[in-house]
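>>> need a 3D model of the sequence below.
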Amino acid sequence: MSTTTTRPSPRASVKARTARARRRSLALLRLAWIRARLRVLGVVAPVAADRLALDLWCTIRGPRAGRDHRTTTGEVHRLPVPRGGTVAAEVWGEGPVVYLVHGWGGWRGQLGSFVEPLVAAGHRVVAVDAPSHGDSDDGFMGHRRGTVMEMIEAFEAAGREFGPAAGVIAHSLGCTVTCQVVAAGLPAERLVLIAPNHDFAVVVEEFSRVLRLPSRVAEHLRGELERVTERSLASFDLGPLGVDGSMPDTLVVHDRTDKETPYRVGAQIASDWPNARLHSTEGLGHQRILADPVVVDEAIGHLTRRAPVERGR
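Next comes the predicted model:
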């Protein structure tokens, strides 16, 4: 059976609610402006509409370094990546390596709550910023632009530098990145997938719906993404990678109220993978889940437990 952690949210202050409402209003205005631009360009300048849609897809919103849960700083290494520039990898402790892999728009500090207990358990912890994220150089598409392939290449660079993984803790799109790298050959004993992302085709459909892309522009975007990555979108799907039991023993952690990646996605992965189990939470959403003490304890326990994973849903 899955386990459930309940953590009620504290009452927001009037000031905080006002600030959130203002940010939401600005976001809605910006969305309306983008939709209008795409609608007009789709008629008068289709090529420009195609370029704008791809640029929006590859744009990383928000600060390069958001919430930081690290209690100590480690030694920062600069690792070269195939498309140019370097990425930042922060290292703590000694022992078997555990990697921390952030998601789209995230950075290594978001997973900082896992560092101290992993080091105390005798692990060397390595957290990597993908290109255009955190302290890494910008990606090949420019400032605050990125692709999933660059995220994969950053983790691969870390794997070459620091070696096989006793475990990996990944968040959101970092779950797909992790499983792609493991499937390609990085040895890993155990995985913790927190709020795993849904299939890429679904994400593209949702992106197209939110922006109200003309059908021709949406189809062109799908084609461009496959051209840039040199792979089909379906090849990035997370679910099929572990249905044959080829993934390491896996703990899936997902919050029932997650508004960014639906709870059903994590629950389905835990159901389909023969060597996975599900830990459910309530009220932590997509981000607070990374700092929840019970979640941290569950993840550390899974990575340090030597017995095989007992499957449960």
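>>> use CA for all of it now, contacts and neighbours both
OK.
>>> and the helices in the protein?
Chain-ordered helices for the chain, with DSSP state H as the definition, fall at 14-44, 46-58, 115-120, 148-162, 173-183, 200-211, 215-229, 263-272, 293-304.
>>> and those as JSON lines, adding distance to His102 and mean neighbour count?
As requested, the helices of the chain are exported to JSON lines (distance: least, Cα to Cα, whole Å; neighbours: other Cα atoms under 10 Å):
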{"stretch": "helix 14-44", "distance to His102": "24", "mean neighbour count": "13"}
{"stretch": "helix 46-58", "distance to His102": "16", "mean neighbour count": "18"}
{"stretch": "helix 115-120", "distance to His102": "14", "mean neighbour count": "19"}
{"stretch": "helix 148-162", "distance to His102": "9", "mean neighbour count": "20"}
{"stretch": "helix 173-183", "distance to His102": "5", "mean neighbour count": "24"}
{"stretch": "helix 200-211", "distance to His102": "17", "mean neighbour count": "15"}
{"stretch": "helix 215-229", "distance to His102": "20", "mean neighbour count": "16"}
{"stretch": "helix 263-272", "distance to His102": "17", "mean neighbour count": "21"}
{"stretch": "helix 293-304", "distance to His102": "15", "mean neighbour count": "18"}
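>>> out of these, flag the one nearest Trp104.
helix 173-183 (5.8 Å; Cα to Cα).
>>> tell me how far that closest one lies from the chain's centre.
9 Å (Cα atoms, centre = their mean, to the nearest Å).
>>> now do it against helix 200-211, angle only.
Orientation check (axes from the mean of the first three to the mean of the last three Cα atoms, to 10 degrees): helix 173-183 against helix 200-211 gives 160 degrees.
>>> can I get the helices of the chain in TSV including distance to Arg108?
Conversion of the helices of the chain to TSV gives the following (distance: least, Cα to Cα, whole Å):
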stretch	distance to Arg108
helix 14-44	25
helix 46-58	20
helix 115-120	10
helix 148-162	12
helix 173-183	11
helix 200-211	23
helix 215-229	24
helix 263-272	22
helix 293-304	15
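>>> what's the closest of the ones you listed to Val192?
Val192 lies closest, by Cα to Cα, to one member of these: helix 293-304, at 6.3 Å.
>>> another sequence for comparison is provided below:
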Amino acid sequence: MSAFGAVLDRLPVALASACLMAIVARSNRLTLKDRDRALLDRAQALRWGSNGQHRAWAWGEGAAVLLLHGWGGGAAQMGPLAEAIADAGFKAIAVDLHGHGQSPGRRISFSRMVEDVRTATRQLAPQAAAWVGHSAGGMALMAARGDQDAPAYVTLNTPLWPYPPLRAIARRVAPSQAILDECARRFCRQFDSDAPAVQAGSLHQHRGQGRLLVVQDQADDQVDPADAQRISATWPDAQVVTTEALGHHKVLWDAAVHQAVVGFLRAQAAQSPVR
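Next up, the predicted model:
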């Protein structure tokens, strides 16, 4: 146990978990590399949000596909896949969610990510052909379904429930199990649900329409690869693509993954064309 973990264990569980949740919620923005800037330079810059202060980038023309990064990520991470989708005849729109990338905000949460998916869809892609999400972005898009459903969904290295930040807390701080359990309950409540339901896969449950492609790498060090089968089991005829040795982030740059996603989107567009 770390020294900080020992201090936390002397506090009431509710207070200790609240302290950890506040630390995890601090925005830690992705540092852009030259290749990331080049990707964004090739795109059309967009603005969204209540005051137009949030940022997004679009590549190509055609039916809109909304791309969502994960916790601590950014639109630039989705750029390589966005360009591949644009080359296939779609308009690929990657957003910087609140507290990420070039969008404002000092705090991040799953509940805000879900809200942002709905707002960005309404303002940038109201007739979206598909939603594509990496990691926590995949959970957010699944939770955001409702009045703004899309014909197709793609998740990449997405967990069944929000346990990755819990693993990070356990690894770095090593608080008591009671504190970790309370943090888990708080994370799950950010999806307007109780922990048992979320942990059982309620975020991903099929809701009557849409097709799903699940992409999962076997060397992912943040997401249990078995979650791909657990998620796909909640959908009729879900497709699963398994990759090897790419890890959690390189899956976004892989040409074979791009080909699989584009093929899925083309097939769904042919069956459910979006005007």
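>>> how close are the two chains, by TM-score?
Counting by TM-score structural alignment, normalised by the length of structure 2, the TM-score of this superposition works out to 0.83. Behind it: 267 aligned residues with a Cα RMSD of 3.1 Å.
>>> nearest to Thr5 of structure 1, of the helices of structure 1?
Using Cα to Cα as the measure, helix 293-304 is the one of these that comes nearest Thr5 of structure 1, at 7.1 Å.
>>> which stretch of structure 2 lines up against that closest one?
Per TM-score structural alignment, the counterpart of helix 293-304 of structure 1 in structure 2 is residues 255-266.
>>> the matching stretch against structure 1, how far on average?
Between stretch 255-266 of structure 2 and the aligned residues of structure 1, the post-superposition mean distance stands at 0.5 Å (mean Cα distance after the TM-score superposition for structure 1).
>>> can you pull the contacts of the closest residue to Cys188 of structure 2 other than its chain neighbours?
Distances taken as Cα to Cα, 6 or more residues apart in numbering put Ala195 closest to Cys188 of structure 2, at 5.2 Å, once the chain neighbours are dropped. Neighbour list for Ala195 of structure 2: Ala184, Arg185, Cys188, Arg189 [criterion: Cα atoms under 8 Å, 6 or more residues apart in numbering].
>>> in stretch 95-108 of structure 2, what counts as buried?
Within stretch 95-108 of structure 2, the residues that qualify as buried are Val95, Asp96, Leu97, His98, Gly99, His100, Gly101, Gln102, Ser103, Arg107, Ile108, counting by 16 or more other Cα atoms under 10 Å.
>>> residues contacting it, please?
Surrounding stretch 95-108 of structure 2, the residues in contact under the criterion Cα under 8 Å, 6+ apart are 25-30, 53-57, 66-69, 72-75, 112-113, 116, 120.
>>> let's see it at 6 Å
Ala25, Arg26, Ser27, Arg29, His54, Arg55, Ala56, Gly74, Ala75 (Cα atoms under 6 Å, 6 or more residues apart in numbering).
>>> next one: stretch 51-67 of structure 2
Outside of stretch 51-67 of structure 2, the residues that reach it under the criterion Cα under 6 Å, 6+ apart are 43-48, 86, 89-96, 103, 125, 128-133.
>>> just name the closest of the buried residues of stretch 95-108 of structure 2 to Asp36 of structure 2, please.
When the buried residues of stretch 95-108 of structure 2 are compared for distance to Asp36 of structure 2 (Cα to Cα), Gly101 comes out closest, at 11.2 Å.
>>> aligned partner of that closest one in structure 1?
Using TM-score structural alignment, Gly101 of structure 2 sits opposite Gly134 in structure 1.
>>> from Thr72 of structure 1, how far off is its match?
For Gly134 of structure 1, the distance to Thr72 of structure 1 (Cα to Cα, to the nearest Å) stands at 17 Å.
>>> picking that back up, I'd like to know which of the contacts of Ala195 of structure 2 is nearest to Ile231 of structure 2.
Sorting the contacts of Ala195 of structure 2 by how near they are to Ile231 of structure 2, with Cα to Cα, puts Cys188 at the top with 16.6 Å.
>>> ok, for Ser103 of structure 2, nearest residue in space, not its chain neighbours?
Using Cα to Cα, 6+ apart and skipping residues adjacent in sequence, the residue nearest Ser103 of structure 2 is His54, 4.4 Å away.
>>> run a quick neighbour tally on the one you found.
Taking other Cα atoms under 10 Å as the neighbour definition, His54 of structure 2 ends up with a count of 23.
>>> just Gln110 of structure 1 next, same as before
Gln110 of structure 1 has 24 neighbours, counted by other Cα under 10 Å.
>>> enumerate every residue touching it.
For Gln110 of structure 1, the contacting residues are Arg67, Asp68, His69, by Cα under 6 Å, 6+ apart.
>>> tell me the counterpart of it in structure 2.
Per TM-score structural alignment, the equivalent position to Gln110 of structure 1 in structure 2 is Gln77.
>>> how near is its match to Ala86 of structure 2?
Spatial separation of Gln77 of structure 2 from Ala86 of structure 2 under the definition Cα to Cα is 15 Å.
>>> what does Trp235 of structure 2 give?
In this structure, Trp235 of structure 2 lies at 27 Å from Ala86 of structure 2, with Cα to Cα as the measure.
>>> and Val125 of structure 1, what's its match in structure 2?
Matched to structure 2 by TM-score structural alignment, Val125 of structure 1 sits across from Ala92.
>>> count of neighbours near that match?
The local packing of Ala92 of structure 2 (other Cα under 10 Å) involves 33 other residues.
>>> that one touches Ala82, doesn't it?
Yes - here Ala92 of structure 2 lies in contact with Ala82, judged by Cα atoms under 6 Å, at a distance of 5.2 Å.
>>> shared neighbours of those two, anything?
Overlap of the contact sets of Ala92 of structure 2 and Ala82 (by Cα under 6 Å, 6+ apart) is empty.
>>> could you report the neighbour count for the alignment partner in structure 2 of Val168 of structure 1?
Using TM-score structural alignment to pair residues, one finds that Val168 of structure 1 aligns to Trp131 in structure 2. Other residues near Trp131 of structure 2 number 29, with proximity taken as other Cα under 10 Å.
>>> isn't Trp131 of structure 2 up against Pro151?
No - proximity of Trp131 of structure 2 to Pro151 does not meet the contact threshold set by Cα under 6 Å, at 8.6 Å.
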